[in-house]
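Colleague: how would this look folded up:
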Amino acid sequence: QPVYSSISVRVKNPAQVQLVEDAIKKKGFGTFSILDASRGLQQVFKVLYAFLGIFGSLALIVSSIGIVNTLVMAILERRREIGIMKAIGASDSDVKKLFFAEAGAMGILGGVVGVALGWAIGQVINFGTNIWLKSQSFPPDHFWAVPWWLVAVAILFSLIVSLISGLYPAGRAARLDPVQALRYE
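Modeller: Down below sits the predicted model:
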């Protein structure tokens, strides 16, 4: 009498995979289906998304600190200018607006440069992938495509992060006492 270590079962309707798998398990046999493989793959992607989220958050924090640092250094280097502006009548809100404008410009520039670099990297990946696909006799495809709405959201997000990061430095510049600023320069 022959002994089999495994058998393959195919279903005509993919919606019945789970039902057939459950019926086989009820008879005391172990099973492995495409659904199990799919669940394992989903777990891998969940972990990957978590790591990407962590790295993205760290990049966001580091860039925010960089913006704050840049603006604080600009305040320290331009204390005299801020003091003169306030001495000749510039209000605190005028000084805040100036530093918010600088933060916004950094955000827009950073967003545009980031989108451009991302697009360029995507094109290189597409090019390399298509070379590999051709070598395997597959038709070329366009894997890394970004919708225009996502480009706009990325630039807007970078602007918002920059403006939020500019809150503290702008407030610090606005609170600068013109007499103190002019005295030490």
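
Colleague: From now on I want contacts and neighbour counts done on CA atoms only, so please keep to that.
Modeller: OK.

Colleague: residue closest to the middle of this structure?
Modeller: Central residue of the chain (C-alpha atoms, centre = their mean): G56, 5.0 Å from the mean position.

Colleague: From I160, how far off is it?
Modeller: Between G56 and I160 the distance is 16 Å, computed by C-alpha to C-alpha, to the nearest Å.

Colleague: Kindly report the same for T129.
Modeller: 35 Å.

Colleague: pretty sure Y168 is touching N69, no?
Modeller: No. Using C-alpha atoms under 8 Å as the test, Y168 is too far from N69 to be in contact (10.3 Å).

Colleague: compare with the first, here's sequence two:
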Amino acid sequence: MQRRSLAEILTGAVVLLVALGFLIYAVSSSGRSFASSDGIELSARFDRIDGLQPGADVRIGGVKVGSVVDQRIDPLTFLAVLRLRVNGDLKLPTDTSAEITSESLLGGKYVALVPGGEEKVLANGDQITITQSAVSLESLLGRFIFSVTELASSRSEEERNNNEDAKPAPAPAAPRGGAPAR
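Modeller: Alright, predicted model coming up:
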């Protein structure tokens, strides 16, 4: 009985070590880490951040250079405020812009940074002032459907009006009483 429980304990320990190994591999290959990484923290304000979550990527030219740390609403302006952690070795100009974009049509959102041309660089705690909010796919699709419906109804109205104008005038009715008019 003692031998069997020792074997079960060793088997359980091996399974836990393998699971821990997979977890470490998954975290390291995803670009995330357990400890807070060195870097500078920046903030940016947006009208809307649809679908963007804390932990989302911050990219420059499609390359991950940081992540979204936090999001909140400014109670005075009602703008969404994002805190971004970006690699500290990057020297981002003060006129760098930030935009929220999609990975694909159905993919997740990320923050794309576009460095400017200023000589001054952003420091830890600075704010990115040039921002472009997320574009809502549902809103664009709704506008498209509305405009197509409007166009179709205006065309059918034009065709109806043109058909009524093109009809010949009705022939005069024959007099009643059967005798031809002289």
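
Colleague: what's the TM-score here?
Modeller: After superposition, the two chains reach a TM-score (TM-score structural alignment, normalised by the length of the second structure) of 0.26; 65 aligned residues with a C-alpha RMSD of 4.4 Å.

Colleague: that older thread, now do the residue nearest to the centre of the first structure against V62 of the first structure, distance only.
Modeller: As judged by C-alpha to C-alpha, G56 of the first structure and V62 of the first structure stand 10 Å apart.

Colleague: now E21 of the first structure
Modeller: As for E21 of the first structure, its distance to V62 of the first structure is 49 Å (criterion: C-alpha to C-alpha).

Colleague: quick one, which of the two is more surrounded?
Modeller: For E21 of the first structure versus V62, the count of surrounding residues by other C-alpha atoms under 10 Å is larger for E21: 17 against 12.

Colleague: Okay, and that one sits in which element?
Modeller: According to DSSP states H and E, E21 of the first structure maps onto helix 17-26.

Colleague: quick one, helices of the second structure?
Modeller: 2-29, 137-166 (DSSP state H).

Colleague: What of the first structure?
Modeller: Along the first structure, counting by DSSP H, helices occupy 17-26, 34-77, 79-87, 92-135, 148-165, 167-174, 178-183.

Colleague: which of those sits most buried?
Modeller: The highest average neighbour count among those, using mean count of other C-alpha atoms under 10 Å, belongs to helix 167-174 at a mean of 20.

Colleague: Between helix 34-77 and it, find me the angle.
Modeller: For helix 167-174 of the first structure against helix 34-77, the angle by axes from the mean of the first three to the mean of the last three C-alpha atoms, to 10 degrees is 10 degrees.

Colleague: contacting residues around helix 167-174 of the first structure?
Modeller: Helix 167-174 of the first structure is contacted from outside by 68, 71-72, 75, 82, 91-93, 95-100, using C-alpha atoms under 8 Å, 6 or more residues apart in numbering.
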